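>>> Everything below, folded, please.
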Amino acid sequence: MATTADGHMHERRHIPERRAMARTHSAKRWSAMDWISTLLLVVGGLNWGLVGLFGFDLVAALFGEMSALSRVVYVLVGLSALYTLFAAKKMSHA
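Below you'll find the predicted structure:
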């Protein structure tokens, strides 16, 4: 037990224990939107990796070069990036 400046007694905890408690209290369960956004960002990142390394656009190969469906995938990946930016900003202020 240690005494604070105002004379109150409190229990000191070891740093690893405090870190573990902080993780459990601040851990937030991912929503469905978080999972979908992450999945789309991984798809987009892998696609851009393939484009950069091999000049191969997987989305275009699957759904057609600039077809309506491939454009929807591209837009959803972009929206996922925006969602993730705003979610990360919101979490950093929490």
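>>> Going by C-alpha atoms from here, please, whenever you check contacts or count neighbours.
Noted.
>>> okay, now residue 19: neighbour count?
Using other C-alpha atoms under 10 Å, residue 19 has 12 other residues around it.
>>> Would you do the same for the sequence below? I want to compare the two.
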Amino acid sequence: MTCSKLSAIALLVSAIGAINWGAVGLFDLNLVVWFSMLIKLPILIKYIYIIVGISGLFSLFDAFACMFSK
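Modelled structure (predicted):
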């Protein structure tokens, strides 16, 4: 299976999003909110969630395309 740069980036961002949700579930620590407040840009939270969501959808589409392409 070949992996484009866009697929690799989308998968990496999705994995980081999954780690964030794991931290929320296990430790009640939202790393996105923590990081955004650390650099004093709370508007960044919305954009990070949008980017992670788009990356997740792209990774899902990419996985299905890979499974059904033969």
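>>> Let me see the TM-score of these two.
The pair, once superposed, lands on a TM-score of 0.83 when counted by TM-score structural alignment, normalised by the length of structure 2; 66 aligned residues with a C-alpha RMSD of 1.5 Å.
>>> and the longest helix seen in structure 1, which residues are buried?
If you go by DSSP state H, structure 1 has its longest helix at helix 68-92. The neighbour-count check on helix 68-92 of structure 1 (16 or more other C-alpha atoms under 10 Å) flags 70-71, 73-74, 76-78, 80-81, 83-84 as buried.
>>> Can you check which part of structure 2 that helix sits on?
Under TM-score structural alignment, helix 68-92 of structure 1 corresponds to residues 43-67 of structure 2.
>>> can you list contacts of the longest helix of structure 1?
34, 36-38, 40-41, 43-44, 59-60, 63-64 (C-alpha atoms under 8 Å, 6 or more residues apart in numbering).
>>> are any of those residues buried, and which?
Among the contacts of helix 68-92 of structure 1, the ones that count as buried by 16+ other C-alpha under 10 Å are 37-38, 40-41, 43-44, 59-60.
>>> Which members of these are positioned in strands?
With DSSP state E as the criterion, strands contain none of these.
>>> and the residues you listed as CSV, adding distance to residue 89 of structure 1?
Below are those laid out as CSV (distance: C-alpha to C-alpha, whole Å):
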residue, distance to residue 89 of structure 1
37, 15
38, 16
40, 19
41, 17
43, 22
44, 21
59, 29
60, 32
